[in-house]
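Trainee: could you work out the structure for the sequence below:
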Amino acid sequence: MNRTRALAKYMALLSITSVILSACGNSAPNTPAPASPEAAPVASTEQPADASTSSSTQELSTKNNSLIKHHYTEHEYNHGSEGYYNLADDVDFELTAQLSGTCWICASANAMMTAYQLDHDDKIELDQLDLLNILYNDDKEEGIFLTEGTDKEKYGGSGHFVACELSNGFDDYLVLDHAISAKNWTMDEYKDGIRKCGGLYIGIPDPASKKGTYDGYFTMNCPAPSDGDFDHSIVVLGWDDSFPKDYFHEKATQDGAWITFNSNYPLGFFYISYDTPFDQVYDTPLFLSVTDEYSKVLSHDCGPYFTEPVKTGDTTTAANVFKGKGSLSAVGTFVTSDDIDLTVQILTPDFSKCLYTQDVHADLAGYHVFDLDEPVDVDEYAVAITYPDGVPVEGQDFELDTALYTHFTSKPGESFIQLGDEWLDLSDEATWKQLGCETNNACIRALYKD
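Mentor: Next comes the predicted model:
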């Protein structure tokens, strides 16, 4: 790919992401709010005593929901057991309010916490402010940054940021081990994923004019969203196939709703009509999971922010050279396609000898950690992966807008790509000329168990 084509594709990505970020900041519509709007009731939930909503959140939320219509019917709906599932019935789920613009962090944290409970039959606590400080940390060497003076609690973000940053490990003992893309899945696939993988992170349309409350159920139907409608991230916890189609201010064509958790006003369960398309969301739906099974993660990269994979042919092989004595137990990387086979090799640092090889399979696009069938005792070594869909790499520095920018670093001897029998250093400008694009490090991680 030449640089002009790459830049054009980057700009297309940036225009989409600009919608993500301006939206997740919970900007309010221009419609003035009444002095004392009626509080929307929420079905079967109460705000916990420890949930705190900042004054700025309350102000924004009040404005954003001033158009919500409240309705009461003669026959209050109660769900049955058939065609109904709520993950909150199976796990210990806390209703925690977001800070002023942290819906994306709340949704990501809830997705990871529910996944951990399903996988480990135990709980972890992920604090939204702690995660926010990890992602927008000014002291890190590379990654995604906010300009000085930008309020991280209000700016917004994306689930992709979470996947890139937390897959390098966090909180001393946790690492994100999967971030599965669920874009364009069928309804049954979403349902199966929620049962098996936990809550689904998703960015949704959130126009107040499409919301309503019916007998205490907070609902929304937005069958034909536009770019300006997207300004909220939530976690999908379940579904109700019999939820009445008449319980939506924007009339639905069918019964049924997704049961989600809304971290904004009004705090609680939020029912989204099946008419609202999940394939038109602004932020890729993700199943996020974390684990405490690894003792250390080695990496030279911070994730493939806004860049495309590098391809040199039908398959492309890249390698990262690491120094770290211990038991190498897994490797992590990103893939952009479903149902693909990769080959993992552990090589000597000069690539002259193969110490271990294993074929692995990725059913779905996203970030994956692949456990090695046999741990390898290592000190200085290279992890090489052969990809059919291109090597995930860090791109070049750029400014997304006046408040957010990315910065990447790479040093000679860290990342290489194979062309024929040669291993070319990805930090070398001569390599860029041969590839036709400028890159930084390959997105390959090494995970240990001690």
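Trainee: CA atoms for contacts and neighbours, from now on please.
Mentor: Noted.
Trainee: sec struct for Val19, please.
Mentor: Recorded secondary structure, Val19: helix (DSSP: H, G, I helix; E, B strand; the rest coil).
Trainee: that one contacts Ser226, correct?
Mentor: No: using CA atoms under 8 Å, Val19 makes no contact with Ser226, being 10.8 Å away.
Trainee: tell me which of the two has more neighbours.
Mentor: With neighbours defined as other CA atoms under 10 Å, Val19 and Ser226 compare such that Val19 has more, 17 against 13.
Trainee: show me the residue at the heart of this structure, geometrically.
Mentor: Gly159 (2.5 Å; CA atoms, centre = their mean).
Trainee: what residues are up against that one?
Mentor: Shown in contact with Gly159 (CA atoms under 8 Å, 6 or more residues apart in numbering): Trp104, Ile105, Ser108, Tyr201, Asp283, Thr284, Leu286.
Trainee: neighbouring contacts of stretch 66-77?
Mentor: With CA under 8 Å, 6+ apart as the contact definition, stretch 66-77 has outside contacts at 32-34, 37, 40, 208-215, 243-244, 249.
Trainee: same question for stretch 356-368.
Mentor: With CA under 8 Å, 6+ apart as the test, stretch 356-368 has contacts from 163, 177-181, 332-347, 370, 372-373, 376.
Trainee: please redo it, this time with the cut-off set to 7 Å
Mentor: Counting contacts by CA atoms under 7 Å, 6 or more residues apart in numbering, the residues outside stretch 356-368 that touch it are 177-181, 332-346.
Trainee: which ones among those are found in helices?
Mentor: With DSSP state H as the criterion, helices contain none of the contacts of stretch 356-368.
Trainee: ChimeraX command for the buried members of those residues?
Mentor: Selection of buried members from the contacts of stretch 356-368 for ChimeraX, criterion 16 or more other CA atoms under 10 Å:
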select :177,178,179,180,181,332,333,334,335,336,340,342,344,345,346
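Trainee: tell me where the stretch 101-250 of the chain has strands.
Mentor: 143-146, 175-181, 200-205, 211-214, 217-220, 230-240 (DSSP state E, counting those that start in this stretch).
Trainee: for the comparison step, fold the sequence that follows:
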Amino acid sequence: MTRFYKLTAFGLCLLLTGCAAPQSSSDIQAESAPAESAAETLPESSTEEIVYDYVHGEDGYFSLIDEGFGTPVKVQESGTCWVVSATTAMESNALVTRGETIEVDPYKLLDACYSRDRKEGWFLAENLSPESFGGWGWLAAVTLANRADGWLLTESNNYTGASREQLKEAIRTEGAVNIGITDRQSKKGFFGEYQTVNDPTGDAYDHAVDIVGWDDHFPKEYFREKAKQDGAWLIQNSTSEKYVFYWVSYETPIIDPYTFSVTRDYGDVIAYEQASGSTVDGGDETVTANVFHHAGTLAAVGTYTVADGQKLTVEIRDAALENVLYTQDAQYDHKGYHLIDLDTPQAVSDYAIVIRYEGEAPVEGGSYEDSFCSYRPSADPGVSFIESDGEWMDLSANVTDPAYAPNNACIKAVYAKS
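Mentor: Purely as a prediction, here's the structure:
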């Protein structure tokens, strides 16, 4: 028996948050003047001047910039922190993992995320502009999974729930980690040359930035709200050219941490969904399939994993979903999006890609709408299927309440360049 769930992993517009455009001069204090002077952190009875002259050592310290992997500083327009910081993370990944310097235009990606020139996907209300509305890094990822401005997502790892050491390893090996964070003025401080933030209760973010390093010994006294322990993340910001880097205490929650890898390799990308918004559960194994009618050399298959360590088996079959022509196993340490390069590229025309997922499988999910934005899916008959009790069931049919409609399977056919 296959069970269907409402929108889950992709998130709804309630999460479409970003640094909103300043509404008054007080809102841009952090960009024009120190948020807190050191003097304001002293007890009223103190007459002693404190000197904030901390210098990091080698032990417990790492910085992508110091390692020669710094990326150009981008300054956001209005509420575009989420897409600006996401493209910075993509450029960082290319530099760290491949030694390549790339430039991903955040505003072309922004236009693709909210494009009105399509029949399905995310759409803003007519009176809203993409620059002011906001978003989050995962929206950039799912948009690039179908290609945007020539860039194609090859991997995006979701580090939600990861340990501090796992995040450090991700920065070392994958480059900057894109995160959401609270941006409350009352939690910011200036201590000597250091701009800092400590917001232990900030579990709902309104700003997006990139972690580019850390210092395990950064003094706990260097925060307006004093930390209980030493240690902080080095953050690359996008709000202004003046205050680009600052330190965030380890005690501040890190929300929605992702890494992104993109390329201009590969040829056509054929996909039926604009996002992964839900899952289907077939028990120990869930099997979904997409049928394609596009001739060329199939070089890779793209899909999402919904759990860390999830195992997959990719099968290339005939269009009738009967004969297996090719199989390949895969497993990924982290949930997220993955492009599976075929060990042996396949010449195809009319065919199906079947994926066997350990546990749940990603699907597009149902529609969503509020006064600000909407997600509109569409599913054609004869395209996406799920195996249920030994039979192939067409996902275009509303098999349960429409709010639970699975719509398309999240399987993308990625071709070699011709």
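Trainee: in the second structure, which residues correspond to the biggest strand by length in the first structure?
Mentor: Among all segments of the first structure classified by DSSP state E, the strand with the greatest residue count is strand 366-387. Counting by TM-score structural alignment, strand 366-387 of the first structure falls onto residues 336-357 of the second structure.
Trainee: one more: stretch 152-164 of the first structure?
Mentor: Counting by TM-score structural alignment, stretch 152-164 of the first structure lines up with residues 130-142 of the second structure.
Trainee: how about stretch 203-223 of the first structure?
Mentor: Counting by TM-score structural alignment, stretch 203-223 of the first structure corresponds to 180-200 in the second structure.
Trainee: again with stretch 93-111 of the first structure
Mentor: Counting by TM-score structural alignment, stretch 93-111 of the first structure falls onto residues 71-89 of the second structure.
Trainee: who's in contact with the matching stretch?
Mentor: Stretch 71-89 of the second structure is contacted from outside by 18-21, 91-92, 104, 106, 110, 131-137, 140, 175-178, 207-210, 238-241, 259-260, using CA under 7 Å, 6+ apart.
Trainee: pull the contacting residues for the closest residue to Ile202 of the first structure other than its chain neighbours.
Mentor: Spatial nearest neighbour of Ile202 of the first structure, excluding adjacent residues (CA to CA, 6 or more residues apart in numbering): Pro285 at 4.5 Å. The contact partners of Pro285 of the first structure, by CA under 7 Å, 6+ apart, come to Ser181, Ala182, Lys183, Leu200, Tyr201, Ile202.
Trainee: how far does stretch 225-234 of the first structure stretch from start to finish?
Mentor: End-to-end distance of stretch 225-234 of the first structure: 16 Å, with CA to CA, to the nearest Å as the criterion.
Trainee: give me the mean distance between the longest helix anywhere in the second structure and the first structure.
Mentor: Assignment by DSSP H gives helix 81-98 as the longest helix of the second structure. Helix 81-98 of the second structure differs from its equivalent in the first structure by a mean of 1.0 Å after superposition (mean CA distance after the TM-score superposition for the first structure).
Trainee: buried ones in that helix?
Mentor: By neighbour count on 16+ other CA under 10 Å, the buried set for helix 81-98 of the second structure is 81-96.
Trainee: cool, stretch 318-338 of the second structure as well?
Mentor: Of the residues in stretch 318-338 of the second structure, Asp318, Ala319, Leu321, Thr327, Gln331, Tyr332, His334, Lys335, Gly336, Tyr337, His338 count as buried by neighbour count, 16+ other CA under 10 Å.
Trainee: next one: stretch 50-66 of the second structure
Mentor: Buried, per 16+ other CA under 10 Å, within stretch 50-66 of the second structure: Tyr61, Phe62, Ser63, Leu64.
Trainee: contact partners for the counterpart of Tyr448 of the first structure in the second structure?
Mentor: Counting by TM-score structural alignment, Tyr448 of the first structure corresponds to Tyr415 in the second structure. Tyr415 of the second structure makes contact with Tyr266, Gly267, Asp268, Val269, Gly296, Thr297, Leu298, Ala299, Ala300 under the criterion CA under 7 Å, 6+ apart.
Trainee: now do the helices in the stretch 51-200 of the first structure.
Mentor: Assigned by DSSP state H, counting those that start in this stretch, the stretch 51-200 of the first structure shows helices spanning 55-64, 103-120, 128-135, 152-155, 159-166, 187-197.
Trainee: how about the ones you listed, which one is nearest Ser427 of the first structure?
Mentor: If you check each of the helices of the stretch 51-200 of the first structure against Ser427 of the first structure by CA to CA, helix 159-166 wins as the nearest, at 20.3 Å.
Trainee: if we can go back for a sec, counterpart of the residue nearest to Ile202 of the first structure over in the second structure?
Mentor: By TM-score structural alignment, Pro285 of the first structure lines up with Pro257.
Trainee: would JSON lines of the contacts of Gly159 of the first structure with distance to Thr276 of the first structure be doable?
Mentor: Listed next are the contacts of Gly159 of the first structure as JSON lines, based on distance: CA to CA, whole Å:
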{"residue": "Trp104", "distance to Thr276 of the first structure": "19"}
{"residue": "Ile105", "distance to Thr276 of the first structure": "23"}
{"residue": "Ser108", "distance to Thr276 of the first structure": "21"}
{"residue": "Tyr201", "distance to Thr276 of the first structure": "16"}
{"residue": "Asp283", "distance to Thr276 of the first structure": "15"}
{"residue": "Thr284", "distance to Thr276 of the first structure": "15"}
{"residue": "Leu286", "distance to Thr276 of the first structure": "17"}
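Trainee: farthest pair within the residues you listed?
Mentor: The most widely separated members of the contacts of Gly159 of the first structure, counting by CA to CA, are Ile105 and Thr284 (14.4 Å).
Trainee: is Gly18 of the second structure located within a helix, as I assumed?
Mentor: No: according to three-state DSSP, Gly18 of the second structure belongs to no helix; its state is coil.
Trainee: which residue lines up with it in the first structure?
Mentor: Aligned partner of Gly18 of the second structure by TM-score structural alignment: Cys24.
Trainee: what about the spatially closest residue to that match that is not a sequence neighbour, neighbour count?
Mentor: Excluding its sequence neighbours, the residue lying closest to Cys24 of the first structure (CA to CA, 6+ apart) is Gly156, at 4.5 Å. Other residues near Gly156 of the first structure come to 24 when the count uses other CA under 10 Å.
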